[in-house]
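Asks: Test case, fold it:
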Amino acid sequence: MQAAGAEEQNTQAGRPSVKAAIEQAAARLFAEQGFGATGVQQIVDAAGVNKAMLYYYFRGKEPLYDALIGQGLALLQSAVCVAEQDLNLPVDKRLKRFLATYLSLVAGNPDLAQIIYREALRVGEHERPAAVVQFRECVRRLAAVLESCAGELDTDTDFTLAAYSLFGMANMFIQRYVVTREALDVAPLVEHIVDLFLYGAGAKNY
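Replies: Model prediction:
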């Protein structure tokens, strides 16, 4: 009851709820320092709460980190949902809507983007199986979107590899953004990525 009451007080005062304050502080620290270098005491100090509140909501540092990964992947899933809508649109418009949503969500959540990008580079014993499964599901869904546009694309295309390639093209710009925190100019990036993905670089002597 005390934890719920404290959260209600903070929310009424116009501040983030206790849970949100913990998530925001943790996301910033995990993005800046990584999981291993970030301690529970650092998180609660940054959030302005005590350890009991963190353990009340998340049971520990690792469940908190997993919750943030889940939030980041949910952003990715919501972008894929956009591509799955309006099936009558041509492929270029569907991909532009997907990328515009994806890049805009990243621009609004740079700490989560940094955490997800770092996790995507983990392999072997350090990778988080649940995160890998969720990301692969996003790739599968995007590949299905591309396959549904087979009338506009080469039928010999490996749509799974194409989906990975599209994510890869976008993620290079995302990595630059999360490292430099320079403004992410979404509209021209979307045009560039889709044009390059669909039409190539236009090599004249290839």
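Asks: drop to CA atoms for contacts and neighbour counts, all remaining ones
Replies: Fine.
Asks: Could you tell me which residues within the lengthiest helix in the chain count as buried?
Replies: Ranked by residue count and defined by DSSP state H, the top helix of the chain is helix 61-84. Of all the residues in helix 61-84, those buried under the rule 16 or more other Cα atoms under 10 Å are 61, 64-65, 68-70, 72-73, 75-84.
Asks: So which elements touch it?
Replies: helix 18-33, helix 91-108, helix 110-120, helix 129-148 (3 or more Cα pairs under 8 Å, 6 or more residues apart in numbering; DSSP states H and E).
Asks: Columns distance to residue 171 on top of these, output as a markdown table?
Replies: Shown next, in a markdown table, are the helices and strands packed on helix 61-84 (distance: least, Cα to Cα, whole Å):
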| stretch | distance to residue 171 |
| --- | --- |
| helix 18-33 | 16 |
| helix 91-108 | 9 |
| helix 110-120 | 8 |
| helix 129-148 | 13 |
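Asks: Residue 169: what's its closest spatial neighbour, skipping adjacent residues?
Replies: residue 193 (6.7 Å; Cα to Cα, 6 or more residues apart in numbering).
Asks: try residue 95
Replies: residue 83 (6.3 Å).
Asks: quick one: the one you found and residue 36, what's the gap?
Replies: Per Cα to Cα, to the nearest Å, residue 83 is found 36 Å from residue 36.
Asks: What of residue 188?
Replies: Residue 188 is 37 Å from residue 36, by Cα to Cα.
Asks: Check residue 20 too.
Replies: From residue 20 across to residue 36, the span is 22 Å (Cα to Cα).
Asks: So which of these two has more stuff around it?
Replies: Using other Cα atoms under 10 Å as the criterion, residue 20 and residue 36 rank with residue 20 on top: 14 against 8.
Asks: Residue 43 versus the more buried one, what's the distance?
Replies: With distances taken as Cα to Cα, residue 20 is found 12 Å from residue 43.
Asks: for comparison, sequence B:
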Amino acid sequence: MAKIVDQSTEQKIKEAAQRVFIRKGYAAATTREIADEAGINNALLNYYFRTKEKLFDIVMQEQVATLFGKIYPIINNEETTLEEKISAVINYYTAVLLEQPGLTLFVLNEMQNKPERIAGQMKTNHVMMEAVIARQLREVRPDIHPMQLIMSIMGMALFPFMGRAVFEKSAGIDETAFTKMLKDRANLLPVFIKSILKG
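Replies: Sure thing, here's the model as predicted:
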């Protein structure tokens, strides 16, 4: 007999799992905690996902796609300039990470544990080299490898979110003020990168 899937329950479990995994990591999280977070019993969670590992894999794939996969329509857009692409990628990351502040550390941990999974999602090798943004970069700075640009954008955009608590405490900045700083940074970073590209 085929399993009947209730999409709303399945989604509720995935969202709960995401919160628990981001909060505690894979090793420390339990299916009981995830079930409690979702407001269901453990048997129902097992009915939908069987194991914690299977649920984690699904959640991780979705989170990696959020962090990396969704930038491809931006960097492959034939209608936008190189500078517009840079701004759009930075704005995308800023919006996503303000909404999901634990996402960077969650994915970073997985990058260390299973780099092949992340690389598969990012498709860094041939897709990056064939992207419109790579062609546009070569037109203005043929001496800079496209991956240097992408790594620079991601590093400058993501690191402040990863070290947010440290930056807030060391600078004596409260959460509201630092959030404003992050939003302002989304406008500053394209200016910094533009100056680098001009040499």
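Asks: tm score of chain vs chain?
Replies: The TM-score (TM-score structural alignment, normalised by the length of structure 2) is 0.77; 188 aligned residues with a Cα RMSD of 3.3 Å.
Asks: Now do the SS call for residue 157 of structure 1.
Replies: Three-state call for residue 157 of structure 1 (DSSP: H, G, I helix; E, B strand; the rest coil): coil.
Asks: check contacts around the residue nearest the centre of structure 2.
Replies: Structure 2 has residue 67 as the residue nearest its centroid, 2.1 Å off, counting by Cα atoms, centre = their mean. By Cα atoms under 8 Å, 6 or more residues apart in numbering, the contact set of residue 67 of structure 2 is 93, 96, 103-104.
Asks: Take those residues and lay them out in a markdown table including neighbour count and distance to residue 152 of structure 2.
Replies: A markdown table is the format used below for the contacts of residue 67 of structure 2 (neighbours: other Cα atoms under 10 Å; distance: Cα to Cα, whole Å):
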| residue | neighbour count | distance to residue 152 of structure 2 |
| --- | --- | --- |
| 93 | 22 | 13 |
| 96 | 13 | 18 |
| 103 | 24 | 19 |
| 104 | 19 | 16 |
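Asks: Mind picking the one among those that's closest to residue 196 of structure 2?
Replies: Among those, residue 93 lies closest to residue 196 of structure 2 (Cα to Cα), at 20.4 Å.
Asks: which residues touch that closest one?
Replies: By Cα under 8 Å, 6+ apart, residue 93 of structure 2 lies in contact with 67, 157-158.
Asks: What's the match for it in structure 1?
Replies: Under the alignment (TM-score structural alignment), residue 93 of structure 2 pairs with residue 102 of structure 1.
Asks: for residue 63 of structure 2, same thing?
Replies: When structure 1 is aligned by TM-score structural alignment, the residue opposite residue 63 of structure 2 is residue 72.
Asks: Its match against residue 116, yeah?
Replies: Yes: the criterion here is Cα atoms under 8 Å, and residue 72 of structure 1 meets it with residue 116 at 6.3 Å.
Asks: hmm, back to that, need the contact list for the aligned partner of the residue nearest to residue 95 of structure 1 in structure 2.
Replies: Under the alignment (TM-score structural alignment), residue 83 of structure 1 pairs with residue 75 in structure 2. Residue 75 of structure 2 makes contacts with 85, 89, 131-133, as judged by Cα under 8 Å, 6+ apart.
Asks: ok, average deviation of the host helix or strand of residue 52 of structure 1 from structure 2?
Replies: Assigned by DSSP states H and E, residue 52 of structure 1 belongs to helix 51-58. On superposition with structure 2, the average gap between helix 51-58 of structure 1 and its aligned counterparts reaches 2.0 Å (mean Cα distance after the TM-score superposition for structure 1).
Asks: In structure 2, what stretch matches that helix?
Replies: With TM-score structural alignment as the criterion, helix 51-58 of structure 1 aligns to 42-49.
Asks: what about the residue nearest to residue 169 of structure 1, neighbour count?
Replies: Residue 193 of structure 1 has 20 neighbours, counted by other Cα under 10 Å.
Asks: contacting residues for the aligned partner of it in structure 2?
Replies: In structure 2, the residue matched to residue 193 of structure 1 (TM-score structural alignment) is residue 189. Listed by Cα under 8 Å, 6+ apart, the contact partners of residue 189 of structure 2 are 87, 90, 156-157.
Asks: SS state for residue 189 of structure 2?
Replies: Classification of residue 189 of structure 2 by three-state DSSP places it in helix.
Asks: Quick check: the closest residue to residue 71 of structure 2 other than its chain neighbours vs residue 185 of structure 2, distance?
Replies: The shortest distance from residue 71 of structure 2 to any non-neighbouring residue, by Cα to Cα, 6+ apart, is to residue 89 (6.4 Å). Going from residue 89 of structure 2 to residue 185 of structure 2 by Cα to Cα gives 13 Å.
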